[in-house]
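Enquirer: Structural data only, the sequence is not supplied:
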C-alpha cells in the first residue's frame, strides 16, 4: 500500500469515538501521541496548546456533572420529537474511556512574539485545533480512538480543572481503544445527519 493510501485509510477510519474498551493505553504511547501533536503547525511558532491529563476521579466526576447539566439544557431547547432522537444518542464516552485529556490554548502567548496575530488573533486557537487534529490522526494510526466532548460549559470546566486564567478551554477528549471500528460517522449510521456533496465541491469565484 502506498504512503498516500495508508494516510487516506487513517483519515477514513478517524472517527469521533464514543464506545471504548476499558484497557488503558500504555504511558509510553500516550507520551508519543503528545510528541507527535507538538509537531503541528502554529502561527508564528507560538505553540499555544496545552494538553492536560485528567486522571483524578474527583475532577472527572466534576466534568461529568458539567456535561449532564449542559446536555439537559440542550435537550430543553429542542422540539419534543427532535429531543427524543437527541436523547437516544450516546454523546460522550466519559464513563468508558480510560483516559481523559483536556486541551487549552494560551490566549496571548509570549512565544511567537505576535507574528501573524495582529489582524487575526484567533489563529492561536486554530493552531491548537491543528494540534488536536494531529493528536487524533496519530492516535488513529495506532488503533486508538478519540472522542471530542463539546457539550460542556468552558468556564465551568476551566474552573473544575483549575487551569490558569490565561488558558482558554478548547476541547475535552476521551481516549482509548474503541470497542468497534467503523469507517462512517456514528451520527450518519444512526440517521442523525448525512454527508453533503456540496462540502466536497469547490466554490469558485
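Expert: Yep, that arrived. Predicted model, so just to flag it, every value in this text is computed and none were measured.
Enquirer: going forward, measure contacts between C-alpha atoms and count neighbours the same way
Expert: Noted.
Enquirer: Now do stretch 103-121: distance from first to last residue.
Expert: In stretch 103-121, first residue to last residue: 18 Å (CA to CA, to the nearest Å).
Enquirer: Oops, could you answer that again for stretch 73-82 instead?
Expert: End-to-end span of stretch 73-82 (CA to CA): 14 Å.
Enquirer: how distant is that stretch from the center of its chain?
Expert: Relative to its chain's centre, stretch 73-82 lies at 24 Å (CA atoms, centre = their mean, to the nearest Å).
Enquirer: This structure: helices as residue ranges?
Expert: Assigned by DSSP state H, the chain shows helices spanning 3-13, 27-37, 57-76, 80-88, 123-141, 154-160, 186-189.
Enquirer: To residue 45, which of the ones you listed lies closest?
Expert: helix 123-141 (9.3 Å; CA to CA).
Enquirer: Report all helices and strands that the closest one contacts.
Expert: helix 3-13, helix 27-37, strand 49-53, strand 99-106, strand 145-149, strand 167-176 (3 or more CA pairs under 8 Å, 6 or more residues apart in numbering; DSSP states H and E).
Enquirer: Go again with 6 Å.
Expert: On a contact count with 3 or more CA pairs under 6 Å, 6 or more residues apart in numbering; DSSP states H and E, helix 123-141 meets helix 27-37.
Enquirer: next up, a second structure to put side by side with the first:
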C-alpha cells in the first residue's frame, strides 16, 4: 500500500473494536518504526506507557476516579471499549524553542504510529481528554513533574465495514499563498 493511500484512508477508530488483544509485541514493533519521526538533535523527548488488554480493567477503575462520581459509569463504559491504551508522554523543556520542537516531534511520532497501525489493521484514536492535565491522573500514570501527556491513544482491531467515511478536506490551494 502506498504512503499517500494510507495517509488518505487512515481514520480514527473510536468504537466498535473487536475483542482481540493488542499485544505488547505489536505495539513495540510499531513504536520502533514510529521513533524515526524527525526530532531536532535526536533528543527523543518521548516515553510510552502501555496499558495491556489484561490490565485495562484495573486501569479504567483508577482512571475514572479523576472524574466526578456521577460520571464514573459513562467514563467506565467509554474507557472499556478499546482493547488497550498507549499513553505518549513528553519531557518538557523549559526553553520555548526546544519545547515546540519536542512537541512537534512527539506529534510526528504519534502520526507515524497511527499510519503504521492502520497498515496492520489496528485502529487508533488520539485523545486529549481533560485527564491529560489532571494532577491526579498524572499520579496514577506516573507522569512526573516536567512531563506532559501529549496523547492518549485508544487501540483496538476493527472490522472494515465499521470504518468511518472520509470527511472532506480543504484543498491546499485554498490555503496557499506565495511570498512576493
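Expert: Received it, and whenever you're ready, just let me know what you need. Here the structure is a predicted model, which is why all the values come from computation and not from measurement.
Enquirer: what's the TM between chain one and chain two?
Expert: After superposition, the two chains reach a TM-score of 0.77 (TM-score structural alignment, normalised by the length of structure 2), with 165 aligned residues with a CA RMSD of 2.8 Å.
Enquirer: Can you tell me which of the helices of structure 1 is most buried?
Expert: Among the helices of structure 1, helix 123-141 has the highest mean neighbour count (mean count of other CA atoms under 10 Å), at a mean of 22.
Enquirer: I'd like the helices of structure 1 as a markdown table, with distance to residue 168 of structure 1 appended.
Expert: Shown next, in a markdown table, are the helices of structure 1 (distance: least, CA to CA, whole Å):
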| stretch | distance to residue 168 of structure 1 |
| --- | --- |
| helix 3-13 | 28 |
| helix 27-37 | 18 |
| helix 57-76 | 16 |
| helix 80-88 | 28 |
| helix 123-141 | 8 |
| helix 154-160 | 8 |
| helix 186-189 | 28 |
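Enquirer: so which of these gets nearest residue 97 of structure 1?
Expert: When these are compared by CA to CA, helix 57-76 sits nearest residue 97 of structure 1, at 11.1 Å.
Enquirer: what's the offset of the closest one from the middle of its chain?
Expert: Taking CA atoms, centre = their mean, one finds helix 57-76 of structure 1 lying 17 Å from the centre of the chain it belongs to.
Enquirer: Stretch 26-38 of structure 1 too?
Expert: The answer for stretch 26-38 of structure 1 is 16 Å, by CA atoms, centre = their mean.
Enquirer: matching residues in structure 2 for it?
Expert: The aligned range for stretch 26-38 of structure 1 in structure 2 is 23-35, by TM-score structural alignment.
Enquirer: Which residues does that stretch contact?
Expert: Residues outside stretch 23-35 of structure 2 that contact it (CA atoms under 6 Å, 6 or more residues apart in numbering): 109, 112-113.
Enquirer: Spatially nearest residue to the residue nearest the centre of structure 1, not counting backbone neighbours?
Expert: Nearest to the mean C-alpha position of structure 1, by CA atoms, centre = their mean, lies residue 148 at 3.4 Å. Nearest non-adjacent residue to residue 148 of structure 1, counting by CA to CA, 6 or more residues apart in numbering: residue 173, 4.7 Å away.
Enquirer: got the contact list for the aligned residue in structure 2 for the one you found?
Expert: Alignment note (TM-score structural alignment): residue 173 of structure 1 maps to residue 153 of structure 2. Contact analysis of residue 153 of structure 2 by CA under 6 Å, 6+ apart lists 85-87, 125-126.
Enquirer: Grab the two from these that are most spread out in space.
Expert: Maximum pairwise distance in these, criterion CA to CA, is 11.5 Å, between 87 and 125.
Enquirer: Could you check how far the nearest residue to residue 157 of structure 2 once chain neighbours are set aside is from residue 115 of structure 2?
Expert: Ranked by CA to CA, 6+ apart and with sequence neighbours excluded, the top spatial neighbour of residue 157 of structure 2 is residue 122, at 4.6 Å. Residue 122 of structure 2 is 9 Å from residue 115 of structure 2, where distance means CA to CA.
Enquirer: With residue 157 of structure 2 instead?
Expert: From residue 157 of structure 2 to residue 115 of structure 2 the distance is 14 Å (CA to CA).
Enquirer: what's the counterpart of residue 125 of structure 1 in structure 2?
Expert: Match for residue 125 of structure 1 (TM-score structural alignment): residue 103.
Enquirer: Repeat that for residue 7 of structure 1.
Expert: By TM-score structural alignment, residue 7 of structure 1 lines up with residue 3 in structure 2.
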